[in-house]
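> I would like the atomic coordinates for the input below:
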Amino acid sequence: MKKKILLLFLFAFVVKMQSQTIDPLRTKDYEAQEIWVDSIMGSMTIDEKIGQLFMVQAYSNLDEKHEKFITEMIEKYHVGNLIFMQGTPQKQAVLNNKYQALSKLPLMIGFDGEWGLDMRLKNTYRFPWNMTLGAIRNDSLVKQFGEHLGKHCKRLGIHVNFAPVVDININPKNPIIGNRSFGESKENVTQKAIAFTQGMQKYGVMANAKHFPGHGDTAADSHYTLPLLNFDKARLDSIELYPYKKVFDAGIGSVMTAHLNIPSLESNSVLPTSLSKKVVTDLLKNELGFKGLIITDGLNMKGATNYATSAEIDLAAIQAGNDMLLIPQDVPASVNLFKKALELKTFSEEELDFSVRKILKAKYWMGLHQYKPIELENLHEDLNSIEDELLHRTLLKNAITVLKDTKQNIPLVNLENKKIAYVKLGDDTGNYFVNMLKNYTKVDVVRDNNLDGLIKKLKPYNQVIIGFHKSNLHPWKSYKFSQKELVWLQEIAREKNVILDVFASPYSLLQLKTFKNIEGLIVSYQNSKIAQELSAQLIFGVFEANGKLPVSIGDDFKEGSGLKTYSLSRFEYTIPEDVLLSSKKLAEIDQYADTILKEKMAPGFQVLVARKGKVVFNKSYGYHTAKNLRTVKNSDIYDLASLTKILASLPLIMKAEEEEKIPLSASLKDILPSFSNSNKASVSVKEILSHYGKLKAWIPFYVGTQDSVTHKNLPIFYRKKQSNKFNIKVAENLYIRKTYKDSIYKYIKEADQREREGYKYSDLGYYLFKEALENKYEKPLDKLVDQKFYKSLGADRMTYLPLNKFHKSSIVPTEKDNYFRNQLIHGNVHDMGAAMLGGVAGHAGLFANANDVAKIMQMYLQKGFYGGRRYLKEETINKFNHRYYSDEKVRRGLGFDKPQLNPRVKATCGCVSDESFGHSGFTGTYTWADPKSEIVYVFLSNRVYPNMKNRGLIRSNMRTKIQQTIQDAILLE
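Sure, this is the predicted structure:
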């Protein structure tokens, strides 16, 4: 037994020794590496060797004086390394190439980019803070982040990026680490650091573990003072040093020594750990066996500068065991002191050579033995790619954390029963959040300067979403609630059902004395546009919550807390490439838009494109009218005209067919007994829906109410004011006799049938479907479809009679009517027959924006399922999306329009599948869905402005040309 234990001990010792002898600077072609290093070392002067120890601060946003200073550092003092700070990538690239050309040996370029180049440079990409990444359960995503950052650095000629921070942020009051740490768990911090390192170093950019031996458990900032960590060696070994051991074993190339006061490691209380031989040589190099590059933290920081003169600090740092001096403050004085120390033998050339060889080995590892200047072309595009945003979205989707959900309100379901208010707390904007919330249902922004006033305004609401928004400018910004906000939050939570969404550090929650009355709690970590938009989508069940809390919030929520939620198959809002569509190709829609507006085909319009359940293009163009007074917004609603057939009547007919209230095989006399003795009695529901029932195209009912000579409306039928007898509103100040509805159905009943069989598009059947549906369900059509579909779908901007629900300013006008209503039709239905029925008809009368049209179409595409609810059976969708009279050259399905059978007809672009379906509307509307490509397309316009003779949009086939562009945007999978 003892022998076995001894063998295990020896095995463990050997493994430990092997891990400690890893040389992260050694390349696979190490023989060539050694030859290259030897050849350079053999030709270097003492001054050139000393110059390799310095990494000088360089800026790309300063003047020529600074450039001359850097030039002098390179040419006179042989400085071998630069760290670029603030500026722009374009200017940095130019200066990089200039400085490299001046240097005898290739310069190592350093950079401090923990969350991306954006940490220092304008016009570059910003990824989430480490604290946000610490919430991610899948470490491979952090590796991908490292890869992206590695590619960015490589593209900009950066060779070592001073990241990752491996400090374990145990102290919530830490003023300098905080959001820069992956969290308080040593295992989580270590795993994330290793993943990041592997990703970045994969692209030949050296990672740097900082701040050794650990800056996480302190309330002081080493930029301004020397922080104290008063822990014993056992504690340091088990916590602070833990990630370093692991990242060293994983092959990280460099480490940064911090300016700290740790009595258990260095007894001299004024000597920073960065200058301590006990810490750098004895602990880091000997005990931990690190053989990579050792670089000091910035030597301009007060934690170091208070110790001695700049030159003395530089020499002490090298003597302590560091290889490179970051941001030295006085290179000339330091060079002189180094040379004097060599003369006095207080510093040996062997020690100098040791560090210089490591630096040269690192340069070879970085590829500097084959140095090439930075290419300036496409630099901005390469540093701000679509792939970067896709990754950013994925990172945040996996980070956002649900901590509490006592009422199972996350995600929000049963929207028909929800009356939702949004209240903003914090000193930063929450506009992206609330605008995204509004994409899913009606959400009212409620505000008041007084708490009592706010509570009173919130009384009608049964769900309050509180967004706490703090600055996302940088990770050191204050994340705290004000005292007033803490009071307001608790008072609102005491009165209402609340979801609190925190767009700030989770440490902000430490201020809350109780979470008792807060039913839902989400931590979104940052207040970026993407974080706000994605968090809103999570609330509505677009994707599952998977994030875990990277730090503890007292005893309420421990590190690692995080509830999993579920998806409801609602629309996601993202970018085209997320569903393999080309942003560049879709941008061509803007060119069509210019043509439509320039040629006055319509004063304005909306275009929406979704694929695979994700909206990737939702844009409004132009104005409400030719007066160019009011621009079209995505929230504005249009008269949908005949889209009403498939968005209002058809879903109800499908539901009635499922419930056997209106079978497809039923004849008209079966669903409307009053038609039993008519010439339409035997026409079937299937024939009507397929436009194969020999019905006339339409009847201009309004003509029968006008003088045949003057074409003026006859007083016997109309009044300017509403009364008991004239109570059906046709338009503003125009009411028709209530009995005239019976006349409309009488005209339809008595209308001649077409003699010839075959296809003829007709509105008349949908007048009849309205009657049948209202009779079967004993409710008005508008109330019926709203109750069964729109409310629960969250289609709050889809409605009949929009003036009863919306302000006129959000309703787009249609035609300047000079033939019937003699006014601008604005908020009242354009279709004359629908208007004479009071604005609610089976064939017309519906208003909506593109977003809500798309929801219905997506529900169809998902075979009757949307938002966690089944509206229609899959077999029902398939039954209605089918041609029953194709042999008779009828392209239509049941209610749905289908792609043309005759190539000369332009119902679609001719580029969609035969499974696709949709409809067009007289006012200039169009929507189409294709199960094969999974694309939903919506085009809404008021092409009938100024009047219906404006047929440019139709003649040009502009709607189907845009459809072709969308199809052409599909990227190869």
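
> make it CA atoms for all contacts and neighbour counts henceforth
Fine.

> for the chain, which helix is longest?
Longest helix of the chain, by residue count under DSSP state H: helix 2-20.

> what's in contact with that helix?
Outside helix 2-20, the residues that touch it by CA atoms under 8 Å, 6 or more residues apart in numbering are 248-249, 288-290.

> again with stretch 371-391
Applying CA under 8 Å, 6+ apart, the contact partners of stretch 371-391 are 89-90, 93-94, 96-97, 100, 106, 123-125, 144-145, 148, 152, 155-157, 575, 577-578.

> buried by neighbour count, from these: which ones?
Buried by 16 or more other CA atoms under 10 Å: 89-90, 93-94, 96-97, 100, 106, 123-125, 144-145, 148, 152, 155-157, 575, 577-578, out of these.

> second chain to compare with the first, below:
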Amino acid sequence: MESRKIYSLSILTLIILTLTSSITANEILNGNSRVTDRTHSIIANEIVKNMTLEEKVGQMFIVDAAGYKHKQPTGGIILFQNDIHSIEQIVNLTSNIQKNSKIPLFIGIDQEGGNVNRLTIGTTTAGNMAIGATTSENFAFDTGKLIGDELSLLGINVNFAPVLDVNNNPTNPIIGIRSFSSNASLVGELGVGYMKGLKRSGVIAVGKHFPGHGDTNVDSHLGLPTIGHKLDRLNDIELKPFQNAIDNSIEMIMTAHITFPTIDSTTIKSKKDGQAITIPATLSHKVITELLREEMGYRGVVISDAFNMKAIADHFYEEESVVMAINAGVDIILMPINKERAYNRVLREVKLGNISEERINESVIRIIELKSKYGILKQNNISSDANKFKIEKGKIIVGGVDHKRIEEVISDNSVTLLINENNVLPFNIKDGDNILLITPNLRSRDNSLKAINKLIGNGKVIIDSIIYSSGTELNLAQKSKISKADYIIMGTNNLRNRDRRIDYINQLISYTNKQDIPLVVFSTGNPYDIMYLQHTKAYIATYGDFDSNINSSLKVILGKISPKGKLPVDIPNKDATGLLFEFGHGLEY
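Sure, this is the predicted structure:
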């Protein structure tokens, strides 16, 4: 009965709107671009007026699949890799979730591309830093649209991307190649391009992690990071991409569980050890309301990062932190550890007057307005024929040939040649030559083998391999393999200070140089690996270890294409005295 009440009133609103304009009810419900923001605002206000408090508070939570119960009021669900098995399965899953929802849900996913790739049945894409190396806003748009087209077909309407963090800290353990660049302007341009691509596909883009996670050396999944820069510096670097996205009408922004004491120095006792800690951005009224909304002019939905991350879970009691986040200005709480308890606590605090119902209404109006704008309010009424069509089309589009080709073109344009002493590259490999592959893991080895055989031809060369790890030492058997090789291709992956692999790699480079055997090193993750390497004569930055990244690197190494990428980050010297390579560096041949 309540459901009919809400929707009969919203239908009445639709009738009034269609009588006073040339827009049809179907266009309104489907999120047609001819419909004005004011129309969606009227719809949202009308729906919220007729919702119970319990329904409104439910809209302010997004849970994972394990925590989802369709009989409990919920605003959305986030999917992970283990929730997705096939095109047919995920289309049916998302359709059934929506059919059982009184108000259809945000169905979200972290499909950034590159190394954050939950949709393994889809197109991986080259990754954000690879796009940064192309400096092309068109490629960013193409990536966003490609990902959006695949998600939309599967019934996923929110992508927790793009990453708008400026990766200007080489030791950052969690952002790295998820960022487009260490240059704030480039991050802003490419982030907006990616956002527009998603939007073109009818998928909501979520800029993250506000006010910026790029200059940290702590992973907020594991601890509570701090960025201590003054506001002038934050405006020039961290906040700049977010301001660009706001100016280009981004509609959802995710907060960071990071403390910014120069913006908000408020402290609270940690439940972990009783020590005073500065409250993180997610819980800060000064950050969310005063900075983001009032100073930067943001009017869209604010969603928290996941509440099960240790930056929050270790230091704050969840129910209290959820209340703090809502009072700070957050509209949606993502993945509370115990949604039912958090939800009940919010209800209680509203009834006690510690959270005003007006504050709840502000958030829910934003949420419903965004759902209206993207046609989500009609997603609980999708026919079985429409689902069949999506499944059949999905089998062609999702991970299909056309999308793989876009991925390949972007990847080919991203490969960055940093060092090429005495024109070591490209390798001039002949039939019968011995190639030695030295890689940090099995995936890199297998992808490299596959690429070489594809580019040269199966059986035309002799390929041997070494897989090394942190405990590997250069032994006689490996020296023998090196001595037999005509060419050596070595991959590295996310080296860190005091990484035991560094000594092994440098020993191997030194031994190979003494043998006068051509050697190229290519990084299959962060481009910063070169900081730790000595006497490298040829070095390529690849920005990922997936098929497309490896294939493109091997094309460059074997002379099938010329390197076109430009370094999207500054690479400092290991001792931090000056730069080893500047942003924009990149050789060609």
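
> what would you report as the TM-score here?
Between these two chains, after superposing, the TM-score reads 0.81 (TM-score structural alignment, normalised by the length of structure 2); 520 aligned residues with a CA RMSD of 3.0 Å.

> got a PyMOL select line for the buried ones in the contacts of helix 2-20 of structure 1?
In PyMOL, a selection of the buried entries from the contacts of helix 2-20 of structure 1 looks like this (16+ other CA under 10 Å):
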select buried, resi 248+249+288+289+290
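
> which of the contacts of helix 2-20 of structure 1 fall in helices?
Among those, the members falling in helices (DSSP H) are 248-249.

> so what corresponds to residue 266 of structure 1 in structure 2?
Mapped onto structure 2 by TM-score structural alignment, residue 266 of structure 1 lines up with residue 264.

> now do the contacts for that match.
Per CA under 8 Å, 6+ apart, neighbours of residue 264 of structure 2: 278-279, 284, 286-287.

> of those, which are reproduced in structure 1?
For the contacts of residue 264 of structure 2, the aligned pairs still in contact in structure 1 (both residues aligned by TM-score structural alignment, their matches' CA atoms under 8 Å) are 279, 284, 286-287.

> format those residues as JSON lines; extra columns: secondary structure.
Listed next are those as JSON lines, based on DSSP: H, G, I helix; E, B strand; the rest coil:
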{"residue": "279", "secondary structure": "coil"}
{"residue": "284", "secondary structure": "coil"}
{"residue": "286", "secondary structure": "helix"}
{"residue": "287", "secondary structure": "helix"}
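
> with adjacent residues omitted, what lies nearest to whichever residue in structure 1 pairs up with residue 328 of structure 2?
Matched across to structure 1, residue 328 of structure 2 falls on residue 320, judged by TM-score structural alignment. Take residue 320 of structure 1 and drop its neighbours on the chain: the residue closest to it by CA to CA, 6 or more residues apart in numbering is residue 277, 3.9 Å away.

> wait, what's in contact with the alignment partner in structure 2 of that neighbour?
Applying TM-score structural alignment, one finds that residue 277 of structure 1 aligns to residue 285 in structure 2. Applying CA under 8 Å, 6+ apart, one finds that residue 285 of structure 2 lies in contact with 327-329.

> how close does residue 285 of structure 2 get to residue 279 of structure 2?
10 Å (CA to CA, to the nearest Å).

> trace residue 199 of structure 2 over to structure 1, please.
Aligning on TM-score structural alignment places residue 199 of structure 2 opposite residue 201 in structure 1.

> pretty sure that match contacts residue 207?
Yes - counting by CA atoms under 8 Å, residue 207 is a contact partner of residue 201 of structure 1 at 6.4 Å.

> need the overlap of contacts for those two.
Overlap of the contact sets of residue 201 of structure 1 and residue 207 (by CA under 8 Å, 6+ apart) consists of residue 252.

> neighbour count for those two, which is higher?
Neighbour totals were compared for residue 201 of structure 1 and residue 207, and residue 207 leads with 27 against 23 (other CA atoms under 10 Å).

> so what's residue 207 of structure 2 closest to, chain neighbours aside?
Looking at residue 207 of structure 2 with CA to CA, 6+ apart, the closest residue is residue 253, at 4.7 Å.

> what does the one you found correspond to in structure 1?
Alignment note (TM-score structural alignment): residue 253 of structure 2 maps to residue 255 of structure 1.

> and the helix or strand hosting its match, how far out from the chain middle?
Using DSSP states H and E, residue 255 of structure 1 sits in strand 254-257. Relative to its chain's centre, strand 254-257 of structure 1 lies at 34 Å (CA atoms, centre = their mean, to the nearest Å).
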